[in-house]
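[1] Turn this into a structure:
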Amino acid sequence: MGATVVQLTESKKQIQHTHRVFEDQKKAFRNNPMPSLTERKENLKRLKRALLAHQDRLVEAIDRDFSCRSKDESLIAEVMPSIQGINYTLKNLGDWMKPSKRHVSVLFQPASNKVYYQPKGVVGVIVPWNYPLYLAVGPLVASLAAGNRTMIKMSEFTPHTSALFKEIIESMFPEDLVSVITGEADVAADFSQRPFDHLLFTGSTSVGKLVMRAAAENLTPVTLELGGKSPAIVSPDVPMEDAAQRIAFGKAFNAGQTCVAPDYVLCPADRVQAFVDEFRARFAEMYPSLRDNDDYTAIINERQYNRLQGYLEDARAKGAELVEINPANENMKDGTRKIPLTLVLKTTPDMKVMQDEIFGPILPVISYGSLDEAIHYINDRPRPLALYFFGYDKSHQQHVVDNTHSGGMCINDALMHVAQDDLPFGGIGDSGMGHYHGKEGFLTFSHHRAIFTKQKFNSGKYVYAPHGTAAHRLVYKLFIR
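    So this is what the prediction gives:
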């Protein structure tokens, strides 16, 4: 009872703090509604200096939150893309900020059309637990590049990372420019109800719907980066070692706790056993042991661990064949939240692993007869955040590209499209809406203001009332045809 009261009191303080900071940022934006290129670049450089100076502490904090998070995975997937994203933005921001010239019809000449890219104002960012640094920094870079003020709600499930990131940001930026908010789910719910000028949420589809509903009350535009069941297609003729190795990397990275991790594999029926054998071998090369191997990441918390164990128990009870890949045959159920990567064969539609996004080291393998059958299987389901195709036949590659939808896609790789600075990242349908990263991030957090300009000569007077004149008839003759 006492702990509950303390939590409610702390949440109330956090919510009051959120409201105050929001008002402060709105006021600060009104006082500086169009930061210069120099200001924006200095903010980005300041952020880069902070990340470089504190990278070891940040990696350690993430490791503590997961109980075991591969330090190299944190460097590869959190620190490095954050720094590279800043570098790319610094290099290109001047060009992005320039007004773009647009065509003016003869009907309206002499005049000019331009699109100016204005900051939207105060941007809200809601960060998930699986990549707590990168999924805070990526949106922040885009928001600062576009000239906005930014409030970031960190996940309550990564308390060490959240507290450290808050400390770092507070040491580098005034609160009315960038602010980090911590707290429990009730703080996040209130955060989503603030009338931001744009709100970016990364997380589950179910929570995304709640965020969008809250934003709708304020007509706040949203970017939703959700998840879903991202398929990997193994083609009939790809060398199995190549496909298995790359899928194993994509699935094992962060123990599958990645929104674009391969969620299930579609494999030709006569190649399933070959895939299982090669997958086992390639996984063992990367992770010869699991329990005390710092390269193999743990599940974030008990709740997620129990959810994943429940998926395995449900699949087993319903007749699935489970292929647990535990190269050193270690005891993984005594004092660790690590789960061996497990292939699930002989699946049925009623199994939870075939209904929910897995978000962990469990990989169903589904057989297919023809490539079109695999494509139909994907298209019969909600559109995924990512789609992976493994095969070197270019006609097969194009056939899959032309006949499927997904937020993004890799051909003969997994995950890597997310790290491309000049590619937009975003979902479609149940996997989200909107894009960011690179130029698309700048555009997402900018208002595209259309400005039509004419000077002293006014050609428009030829269509002013009274109507029915010779000038009107000439205009109609020239332009209605």
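[2] alpha carbons only for contacts and neighbour counts from here, please
    OK.
[3] Give the buried residues for stretch 31-41.
    For stretch 31-41, burial by neighbour count (16 or more other Cα atoms under 10 Å) applies to 33-35, 37, 40-41.
[4] And this one, please, so the two structures can be compared:
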Amino acid sequence: MNTVDLQALFEAQHQASRAHVDVPLVVRRERLLRMRKLLDEHGPTLAAAVQADFGVRSPRLTEVADLFVLRTLLAHTLRHLARWSRPQKVRTPIFLQPASAMIHRQPLGVVGVVAPWNYPVQLALAPAITALAAGNRVMIKPSELTPHTSAQMALLVAQFFAPEEMCVVQGDAALSSAFCTLPFDHLVFTGSTAVGRKVAQAAAANLTPTTLELGGKSPCIIDASCDMQDAALKIAHGKLLNAGQTCIAPDYVLLPRGHEAAFAEAFRAAVAKLFPRIAGNPDYASIISPRHLARLRTMLQQAQTQGAEVQSMDPAPDAVPDPTAAVQEGGTSRQMAPVLVFGATSGMQLMQEEIFGPILPVVSYDRLDDAITHINTGPRPLALYWFGGNDGVRDDVLRRTVSGGVTVNDTLMHIAHDNLPFGGVGDSGWGAYHGEQGFLRFCHQKSVLVQSRWAMGALFYPPYGARFDQVMGLLRRRL
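    The predicted structure is shown next:
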């Protein structure tokens, strides 16, 4: 697609949104039901497209991490949409009574969605579902790194939706840049912090509000009171889902000093339980591209050169290449074995950048204060995980750290709760969606005051005098 066609699609949606400002509840529901029909009838086709893009990515992984998440979101949204959509009455202060007041939740207009490659179906359609529920038109720009998924999604969306309702545009990074310059009524971007800054700058030229779902260094804090085997299993699952290519994956572990060997043993057992083999295992996703795999291996090589201890967690080490071997073509060759890194320092690339792969640095701490200081001296993370049995320590961590979200004694699960807003803070993003919070994100909340025929506003009109002083004195005593 070229920029002329892109502009034409936007103009069609923009004009439709202005011609039909009021989008009835029945229309919104019908659009959501069409989306559900799309997923029900063509979910396997989308999963196959994701598999083709990754090389190795089990359709079952796409079912649970992409399609199931969308189905639960749709069910939750359809269940609550009528309540979310109706005007919300609010109390009126005494000095404005007997007027009445309410908030009307109106569509913004046209919402743009720039989706990433790691969960290419979920992260394209989840914000689209919520935007449609709020009565908006939607344009989606998927990642150029998942061309099969993008093409299939474009085909299916065109089959179920008119282009002025929702459409998918395909193209390279240059088209993505052009997409972000369109004067959307709201723009959602999911991706890296570096690209998120550029998206925010492009949107600012049009005063387009944005929701930025970024990433960062999401820590796992292990308390001495935790069950190490249970914690290691849940951390391994959160880290190795999609081979670590998850924005809220644990990025590093903060471990009480002296527990390094116990954690390594427990983590190795957890990996073996989840993935008895890495090479050729359909449940273990490959890294998306040779370029991304080369970046991960460069990180490891640098850490080793600077004195870190690298431990492969591969249950069958003879079946895969050495983690520092040259990049090979093909999906199976991009199945990178899980690795623990001990002795990582702040000067290493893997402690400065979001890893986005199956490498897990372990940082030892002596006191909880040291762990909290480590977190608070860096950019605020998208997620934080705490493992332990001491509620007092847990609450201390929650009070003294700031992150987009938290899961206690597990990983990832807060994103699956439809009543919890999902979003970042600081460098990990701004704005949140999911559930009613997402619905409100894609609405304009218009304030409406209905004046009564018995209004007493004239008491505040000039000329001011003794009566005005008496009224103000009475109101001051009532406030």
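[5] Could you report the separation of the counterpart of Tyr305 of the first structure in the second structure from Met336 of the second structure?
    Here Tyr305 of the first structure is matched to Leu293 in the second structure, going by TM-score structural alignment. Applying Cα to Cα, to the nearest Å, the value for Leu293 of the second structure to Met336 of the second structure is 8 Å.
[6] More neighbours: which of the two?
    Taking neighbours as other Cα atoms under 10 Å, Leu293 of the second structure and Met336 compare with Met336 leading, 26 against 22.
[7] quick one: the more buried one is in a helix?
    No. Met336 of the second structure: not assigned to a helix; according to DSSP: H, G, I helix; E, B strand; the rest coil it is coil.
[8] correct me, but it touches Pro358?
    Yes. With contact defined as Cα atoms under 8 Å, Met336 of the second structure reaches Pro358; the gap is 7.0 Å.
[9] Quickly list what's touching both of the two.
    Common neighbours of Met336 of the second structure and Pro358, using Cα atoms under 8 Å, 6 or more residues apart in numbering, are Ala243.
[10] ranges for the strands of the stretch 151-300 of the first structure?
    Using DSSP state E, counting those that start in this stretch, the strands found in the stretch 151-300 of the first structure span residues 178-181, 198-202, 222-225, 231-234, 264-268.
[11] of all those, which lies closest to Val127 of the first structure?
    Nearest to Val127 of the first structure, of all those, is strand 198-202, at 5.9 Å by Cα to Cα.
[12] wait, is the match of Tyr305 of the first structure part of a helix?
    Yes. Leu293 of the second structure: assigned to a helix according to three-state DSSP.
[13] and the spatially closest residue to it that is not a sequence neighbour, what does it touch?
    Nearest in space to Leu293 of the second structure, with sequence neighbours left out and distances taken as Cα to Cα, 6 or more residues apart in numbering, is Ile287 at 6.0 Å. By Cα under 8 Å, 6+ apart, the contact list for Ile287 of the second structure reads 54, 243, 245, 293, 331, 334-336, 357.
[14] cool, Gly85 of the first structure as well?
    Applying Cα under 8 Å, 6+ apart, the residues contacting Gly85 of the first structure are 138, 141, 421, 437-438.
[15] And for Gly424 of the second structure?
    Residues near Gly424 of the second structure by Cα under 8 Å, 6+ apart: 212-215, 381-383, 403-405, 430-432.
[16] Right, I'll call it a day here.
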